[in-house]
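1. My questions are about this predicted structure, shown below with the sequence.
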Amino acid sequence: MVPVLQARVAEDAMYGAEANDRELYKWLGKVQNREITLPRFQRGEAWDHSRICSLMNAIIKGLPLGVTLILEVGDKPKFESRALQTAPVEGERITEQLLDGQQRMTAVWRVLNDNYEDGSYFVVVEDFDSEEPQMAAEVIRQSRWRKKDNRRYPLWCDKPKECLARKMIPASLLCPTKSLGSCNYDKWIREALGNKEGYSSADEYYELKESVKSTVDKLRERIANYNLPYLALPSSTSEDVVLDVFVNMNTNGKPLSQYDIIAAQLESKLGMSLTEKIDKMKTEVPGLQRYSNVSELLFNTESLVQGYSPNQAGAWKFDKDKFVDSWADNAQAIESMLGLLITEGVTDERLLPSVSVMWVAAAIFRMNPKDVDHQGLMKSLLRQYLWRAFFTHRYEKSASTYALQDYRGMKEYLGLRFAGENAELKAPIFDDQENPPFEIEELVQAGWPKRKSVVSRSVLALTGHEGARDFATGDDLTQCPFGDRHFHHVFPDDLLSKAGVKNRSIVLNCALIKDATNWDIGKKEPLKYLAERCKWASEDEVRGRLASHLIPIEKIQCGGYDDMEPAARKEAVAKDYDAFVQSRAEKVRAKALELGGFKAPASESAALRI
C-alpha cells in the first residue's frame, strides 16, 4: 500500500465494507436501468469465450463465484461513470459503481442479451425429462459471422426447430429481466416443436412441449435466483481508500497501473474523464496523436515541474490541484516540445530514441519566456540536449533520476541567463567525459531499427534531421505517414547473404524510403539502381537524395558482381560493404557531434556555455 494511504485507511476503517446477498435478476435489473455503472478508469472487456462459458456453467449449476465489490453513490458518483458494454447509457439515478466484478457482470449481461456480434451462447440439454436438467446442461458458444447479404451465419442459430434438434436452448431465452413475451418464449417453443402432425400422437407433442417448457423455466429460474454476493463500500468512503481497496481486490489478468489510478483521482478534479480531456488535447495539439501514452507524458512533465522524479512515485506526490490548474500550460508546453521534435526530424514515436526527452523538453518549455532572445536561447539549448540524449547512453538506465538532474541543471542555467547573469551549465548530460557520444564501433554494431534500440533509432532520427528524401521521387519522407515508409537494405540483403556477410541487417545498412521505391529496388545492387535513378534525375539531385540519408554515394558506386567468379564476388561484396558501413558511421557520428555540441575528442570534458 502506498504510504500516504495507510493513514487514510486507518482513518476510514470505521466505515468498513458491508457484506450482502443479491440475486442475479436484481443485478441485471440495475444494469438495465443504469442504476449501476463502472468508474471510467476501469479497463474494457478482457475475458475470452472459454472463461465466459465457465462462468455461465457455474451459474446454471449453482456453483459459487467470487465476491463482487461496489461503491455506494451518494448525491453524485465519486468517479466519472460509464455503462457496462452494450448496456443502456441512460436511465435511473446512479446508485452504485461496480469496482470489482466488471468482467463477470458484462459477460452475463451480454450472453443473456445475445449481443456478441461474433458469437451466440446456448445451453445444451441432454435430457429434457430430468428433474434437474441444469445439472447435466452445458453452456457452449457458437461462432457467428456475416456475409455480403448481412445475414448472420450459421442461419440455424436463429431457427428454433434446428436448435432444438441439436438439444440447444438459446441463452437469450433465459434472461430474467425480459418478460416472457419480449423474449418470445412461447413463440420459440412453438416453432421449435413444429406442427402436431409431425408427431405420432398429440400426447407425444404435448409431453415434449411440457418437457421443453419445464426445462426452460427451471434454467430461467436458476439464473434469476442465482446469488451473487457483494461487498459495499459506503458513499462516505474517501476516494483514496476506494482506489486502494480496488487495487488490492482487482482480479483482472492485467491489473491497473498506478498511472491508471492517478488518472482516476484526477477525474473528479477535472470534472470530466481524463481520457476525454486527452482526446480533446489530441485534436488541438498537432502531432500528439502519433504518441501513445499521453497520460504518462502529462504526469511525468508535471512531476518534473513540481520537482519530483518523472515516474509513478513522482506522479503520486505531485499536487493534483496544481496539475489541473496548469492543464492549459502543459498543453502549450507539449505542443512546443512536439514542434521542436518535428523540426529536428523526429515525426513519430517509432523514430524516437528516448521517450525521456519529451518529459524534460516539455517541462523546460513550461518556463515560457516572453523575450524572443530568451526563447531562442532555450530552443538552442534543447536542440543540443536532444541530440546528446539520442547519441549517448544517458537514459538507457535510471532514466527518471537522470532526467530530473538534467532538467534541474538546464532550468537553473536558463533562469540565471534570463535574469541577465552569467551561468555555467551544470546539467550532467552536457559533460562529454561523463556522457560521451557513441563510438564508431557502437554505430557499426547497432542492429535493425525496427527493434527498440537507442543507437539504431538515433541514426534514423538523424536522417530525419537531414530531411530524408525518397530515392526515386525525392519526396520529403518526414512528411509521409510512418506506415507508408519501408525499412530498406541499402546493400541488398540477398546480395550480402550470398556473400556470407552476417551483419547485413544493421541500422547503417538501412534507409527509410517509400514502400513503392523499396519494391522497385528489390535485390538490385547499388550501382544498378543508382544508374536507374540517374535516368530520371540529375546526378546532383540523386546525390542530394542519398546525402539526406547520410549515405556516402562514393561508397555505393559499386557493382558488376555478376561477372565475377564466386570467390572474387564474395570478397568484393564484403570489401565494398565494409567500406560503406565504416564511411557512413563516420558521417553519422560527425553530424551527431555537431548537433549535440560535443567537443572533439570525446574523451575531453565539455564545459558547455551557450
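-> Yep, it's here. As the structure is a prediction and not an experimental result, all values here were calculated from the model.
2. Every contact and neighbour count from this point should use C-alpha atoms.
-> Will do.
3. Count the neighbours of residue 297 for me.
-> By the criterion of other Cα atoms under 10 Å, residue 297 has 22 neighbours.
4. And residue 267, by the same measure?
-> If you count neighbours by other Cα under 10 Å, residue 267 ends up with 20.
5. Residue 239 against residue 77, yeah?
-> No. Contact status for residue 239 versus residue 77: not in contact, 10.7 Å apart, counting by Cα atoms under 8 Å.
6. ok, the two, which is more surrounded?
-> Neighbours per residue (other Cα under 10 Å) separate residue 239 from residue 77, with residue 77 holding more: 19 against 16.
7. Three-state assignment for that one, please.
-> With DSSP: H, G, I helix; E, B strand; the rest coil as the basis, residue 77 sits in coil.
8. After the helix or strand where residue 511 lies, which helix or strand is next?
-> In this structure, residue 511 sits in strand 510-514 according to DSSP states H and E. Using DSSP H and E, the next helix or strand after strand 510-514 towards the C-terminus is helix 515-521.
9. Any idea how many residues pack against residue 319?
-> Using other Cα under 10 Å, the number of residues around residue 319 comes to 13.
10. wait, residue 316
-> By the criterion of other Cα under 10 Å, residue 316 has 18 neighbours.
11. Could you do residue 109 as well?
-> Using other Cα under 10 Å, residue 109 has 22 other residues around it.
12. repeat for residue 266
-> Using other Cα under 10 Å: residue 266 sits among 19 other residues.
13. Residue 502 too?
-> Residues within reach of residue 502, counting by other Cα under 10 Å, total 11.
14. With residue 253 instead?
-> 8.
15. got the contact list for the nearest residue to residue 285 once chain neighbours are set aside?
-> Nearest residue to residue 285, sequence neighbours excluded (Cα to Cα, 6 or more residues apart in numbering): residue 335, at 5.6 Å. Each residue near residue 335 by Cα atoms under 8 Å, 6 or more residues apart in numbering is listed here: 285-286, 288.
16. so which of those is the most crowded?
-> Using other Cα under 10 Å as the neighbour test, the contacts of residue 335 are led by residue 288, with 20 neighbours.
17. for comparison:
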Amino acid sequence: MNELSIRTLITQVQQGQIRVPAFQRGFVWDNDRIAFLMDSIYKGYPFGSAIFWQTKEQLKSERKLGPFSLPEPLQDFPISYVLDGQQRLTSIFGTFQTDLNPEGDESWPKIYFDLQGDGDLQESQFVALPDSEVDQNRHFPINTFFDTTAYRRATRSFSDEQAEIIDKVQSTFKEAKIPQQVIETDNRGKVAIVFERVNRLGVELDVLQLLSAWTWSEEFDLQDRFKDLAELIAPFGFGDVGDDSNLLLRCCAAVVAGDASPNTLMSMSGAEVRDRFDEIENGLQGAIDFVRGQLHVEKLANLPYPSVLVPLTVFFSQKNGKSTKLTNDQRKVLTKWLWRSFFSRRFSAGVLRNLKRDIEEIKKLKDKLPSALGEIAVNVNKDFFLEKRFSISAVDSKTFVLLLVNKNPLSFVSGNNVNLKNVLSSYNRTEFHHLMPQSFLKKNSLSSKEINILANFAMISAADNKHLGGVAPSEYKKRMPSTQVDEILNHALCPKHDLFSDDFVNFTNSRAEMLAQAANQLMI
C-alpha cells in the first residue's frame, strides 16, 4: 500500500488534483471528532486509509471538500477522486491548510495542542476551541505546522521547554503518512463495484447519483424522470418503487442492455437511456399490472422479491406507449416463474446471475420462442410450513400470504369475501392470526416457536379474531356461520376435522400437507 504525506495531501488539493465526486456524501464530522483524529495521528494509532480513483477525465458534477471550494485541476495532471476516506482527508486538509477560506456561512474549527493535557494513551491532547476559550500559554494552534512563517510567530511566546515539546509534535505530523490505495482505470463499472464494496457496511452506494453525475447531468435528469415515474405508479400502490433507485436502475439496464449488473449500468450511455425511457416506463407499469392482476399484489411490500419486476419490465417494455398483448401460454409461464422464484428463494443469493438468466429467458418468451423461464427446480413439502415462523416482513411469510390470497379467503365471522385490496394495502400483522389461539396452546405447554409456525396462521382480521376469542377451535366453531364453515375453511386451505379436534400436532401436519399441495399446484 502506498503512503501520502500530509504536506503532499495539502499540495494536491490546492492544485485541484484531489477532488470529491458528487456521489459521495457530504462532510459530516463534528469538531471533537476532528480533534480526536489528530490525537490518533500524533500517538501513532491506526486511523484508516484512503482509496482514490485516478483518471484523466474530470467529472461533470463534483462536491466541495467540506466547506472548501476546490480550484480547477492543472492541465495534464491526473485527477484523484476520493472513493473512501473523505471524512479523514477533509479533516486533515482543513486543519492544516492556510490558503483556502470556508465559503458562505460555513466555518472550520481551530484545533489546538494542549500543553497541559494528560499525555496518557486514552485521553486526547488535542481540542477544538473557540477564540474566547484559548489560553495563549497552554494551547498551541496546530494549523501553523505546515506554514513556516506562522509557526515561527506562534512559538515565540513559549518557553524553550515548551517550544521543544511543540517541535516534537510538529515533527510527528510532518512525518505522518496516510495509507492510500490508488485505482487507475477509465472503467467506471470497476469504480462502481469498488465503491459499492467499500461502502457496503457504511453508506450505501447510490448508483443513481453516481450515474447522474457521470453521464447524464447535462443532457438528461434521470432523477427527475424517476420521480415522475414514481408519481405515475403511486395511485396503484407502488409509489415505494420510486425510493428504490437500485431497482429502477436495474430495470433500465435490463431493458437497454439485457443485463442488470453494476458494470452494465456504468457502461450505458445517457442518450440511449433517454431515447428508450418510455419503454422502461411502459415495461414497469406492465410489470406492476401483472403482479397486481395475477397475484393480488397491492404494493411493493407484498412482493417477496421486488427483483422479479426487473425481468417483467423487460417483457412488458414497448415503444410509443403500446401495450404487450399477452397470450394465455405466456401468462402461465410468467405466473409459474413467479411462484417458483418465491418458493425457491431464488433471489436470496446470486441475484445478478439469476436476473441475467431470467432476462434472457423472458426475452425468448416475449418473442414466442422456446423458453426455460419457468423451469426452476423446486418442490415444496410440508416442512416449509412447519419450520418457518410467521413474520410479516420475511420472504417466506410474504410468499405464504400470497398463497392464502390466491384462494380468495372468507371472513371467519361473516363468511363474506375478505377485502384483499384493503388488507394488502395496509399489510400489517393485525390481519393475520392463529387458527389455534396462543392462549389456548400455551395452556397446553407449547412454546412460542411452535405456536408461530406458518401452518397455524390464516387471514383473520383483528376484529374477527376478537370475536372468536382465545378459546379452543372446537369452542370458537360455534361463533362461525354454521352453514359456511366448510366453505370458509376450504378457502383458508384448512382441514376441518383436524382443526376442530383441538389436536395441534395433527392439525398442523394436516394443514402443512394441504398448503404444500396447493403451493406445488401453482407451480405446474
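-> That came in fine, so what should we check first? Everything quoted here is computed from the prediction, not taken from an experiment.
18. Superposed, what's their TM-score?
-> Once superposed, chain against chain, the TM-score is 0.64 (TM-score structural alignment, normalised by the length of structure 2); 467 aligned residues with a Cα RMSD of 5.7 Å.
19. what residue of structure 2 matches up with the residue nearest to residue 285 of structure 1?
-> Aligned by TM-score structural alignment, residue 335 of structure 1 pairs with residue 285 of structure 2.
20. Please identify the helix or strand for that match.
-> Assigned by DSSP H and E, residue 285 of structure 2 belongs to helix 277-295.
21. State the span of structure 1 onto which the helix or strand just after that helix is aligned.
-> Where DSSP H and E defines the elements, the next helix or strand beyond helix 277-295 of structure 2 is helix 309-316. On structure 1, the counterpart of helix 309-316 of structure 2 by TM-score structural alignment is residues 358-365.
22. ok, average deviation of the matching stretch from structure 2?
-> Compared with structure 2 after fitting, stretch 358-365 of structure 1 has a mean deviation of 1.2 Å; criterion: mean Cα distance after the TM-score superposition for structure 1.
23. centre of the chain versus that stretch, how much separation?
-> Put simply, stretch 358-365 of structure 1 sits 22 Å off its chain's centre (Cα atoms, centre = their mean, to the nearest Å).
24. Need the residues that contact it.
-> Contact with stretch 358-365 of structure 1 is made by 297-298, 300-302, 304-305, 310, 330, 333-334, 336-338, 382, 403-404, 406-407, 410-411, as judged by Cα under 8 Å, 6+ apart.
25. Stretch 71-87 of structure 2 too?
-> Stretch 71-87 of structure 2 is contacted by residues 14-21, 24, 27-29, 48-58, 195, 198 when judged by Cα under 8 Å, 6+ apart.
26. Just the buried ones from the residues you listed?
-> The neighbour count (16 or more other Cα atoms under 10 Å) marks 14-21, 24, 27, 49-55, 58, 195, 198 as buried among those.
27. List the ones among those residues that fall in strands.
-> 18-21, 50-55 (DSSP state E).
28. Spell out, range by range, the strands that occur in the stretch 201-350 of structure 1.
-> Per DSSP state E, counting those that start in this stretch, the stretch 201-350 of structure 1 carries strands over the ranges 230-233.
29. can you give me the helices for it?
-> Applying DSSP state H, counting those that start in this stretch to the stretch 201-350 of structure 1 gives helices spanning 202-224, 239-249, 258-270, 274-284, 294-305, 312-317, 320-325, 327-343.
30. Nearest to residue 24 of structure 1 among the ones you listed would be which one?
-> Closest approach to residue 24 of structure 1 among the helices of the stretch 201-350 of structure 1 is made by helix 202-224 (5.4 Å; Cα to Cα).
31. what's the spacing between that closest one and its chain's center?
-> Relative to its chain's centre, helix 202-224 of structure 1 lies at 48 Å (Cα atoms, centre = their mean).
32. for stretch 113-130 of structure 2, same thing?
-> Stretch 113-130 of structure 2 sits 39 Å away from the centroid of its parent chain (Cα atoms, centre = their mean).
33. Distance to residue 373 of structure 1 for the helices of the stretch 201-350 of structure 1 - can I get that in CSV?
-> Output for the helices of the stretch 201-350 of structure 1, formatted as CSV (distance: least, Cα to Cα, whole Å):
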stretch, distance to residue 373 of structure 1
helix 202-224, 73
helix 239-249, 45
helix 258-270, 35
helix 274-284, 27
helix 294-305, 22
helix 312-317, 32
helix 320-325, 28
helix 327-343, 16
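34. Spit out the contact partners of the equivalent of residue 58 of structure 1 over in structure 2.
-> Under the alignment defined by TM-score structural alignment, residue 58 of structure 1 is paired with residue 40 of structure 2. For residue 40 of structure 2, the contact set (Cα under 8 Å, 6+ apart) comprises 46-47.
35. How much space separates the nearest residue to residue 470 of structure 2 once chain neighbours are set aside from residue 363 of structure 2?
-> Using Cα to Cα, 6+ apart and skipping the chain neighbours, the partner closest in space to residue 470 of structure 2 is residue 437 (5.2 Å). Per Cα to Cα, to the nearest Å, residue 437 of structure 2 is found 48 Å from residue 363 of structure 2.
36. can you pull the contacts of the most centrally placed residue in structure 1?
-> For structure 1, residue 292 is the residue whose C-alpha lies nearest the centre (Cα atoms, centre = their mean; 5.8 Å). Each residue near residue 292 of structure 1 by Cα under 8 Å, 6+ apart is listed here: residue 349.
37. so how far is residue 52 of structure 1 from it?
-> Residue 292 of structure 1 is 30 Å from residue 52 of structure 1, by Cα to Cα.
38. Spit out the contact partners of residue 438 of structure 2.
-> 451, 470.
39. how close does it sit to residue 401 of structure 2?
-> 20 Å.
40. rewinding a little: what is the nearest of the ones in strands among the buried ones among the contacts of stretch 71-87 of structure 2 to residue 372 of structure 2?
-> Comparing these against residue 372 of structure 2 with Cα to Cα places residue 53 closest, at 41.3 Å.
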